[in-house]
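S.K.: The amino acid sequence is not available; the structure is as follows:
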């Protein structure tokens, strides 16, 4: 599966971002630029790997710009 179609579980996203599931839920419901969740079943959601990586890169770039690097 390519990165464009790879779906990450909530736990994998939390591990990748080193955040708790509660923080992930806050990011997802804050209405910001966090990637949209994908409903996989009645009690399971996931996130596209490419979307999560793009969001993380954008956050990193914004942090670098704020510091002036």
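M.R.: Looks like it arrived, so ask away. All of these numbers come straight from a predicted model, not from anything done at the bench.
S.K.: rest of the way, CA atoms for contacts and neighbours
M.R.: Fine.
S.K.: Which positions within stretch 10-30 qualify as buried?
M.R.: Residues 10, 13, 14, 24 are the ones in stretch 10-30 that count as buried (16 or more other CA atoms under 10 Å).
S.K.: put this beside the first:
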């Protein structure tokens, strides 16, 4: 499976991004660029690993720009 189609769980998403589940919930509500949930079934959600990586790279780039702007 390629990285573009690999699904990860909520726990795996939090581990990959280095955030808590509470932070994940807050970001899902507040940040429209946060990786979207994919509803696999009525009670199961997953995320695309590629979306998580892309979001993380955007966060790193934004942090670098802020650091150099100061």
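M.R.: Ah, there it is. What you see is a predicted model; the values in this text were computed from it and never measured.
S.K.: TM-score of the superposed pair?
M.R.: With the length set by TM-score structural alignment, normalised by the length of the first structure, the two chains reach a TM-score of 0.90; 69 aligned residues with a CA RMSD of 1.4 Å.
S.K.: before we move on, back to that, nearest to residue 3 of the first structure among the buried residues of stretch 10-30 of the first structure?
M.R.: Closest approach between those and residue 3 of the first structure, by CA to CA: residue 13, at 13.9 Å.
S.K.: Superpose on the second structure and give me the mean offset of the helix or strand that contains the closest one.
M.R.: Element membership for residue 13 of the first structure, per DSSP states H and E: helix 10-17. Superposing on the second structure and averaging over aligned pairs (mean CA distance after the TM-score superposition for the first structure), helix 10-17 of the first structure comes out at 0.7 Å.
S.K.: Check whether residue 21 of the second structure really touches residue 13, as I assumed.
M.R.: No. Judged on CA atoms under 8 Å, residue 21 of the second structure makes no contact with residue 13 at a distance of 9.1 Å.
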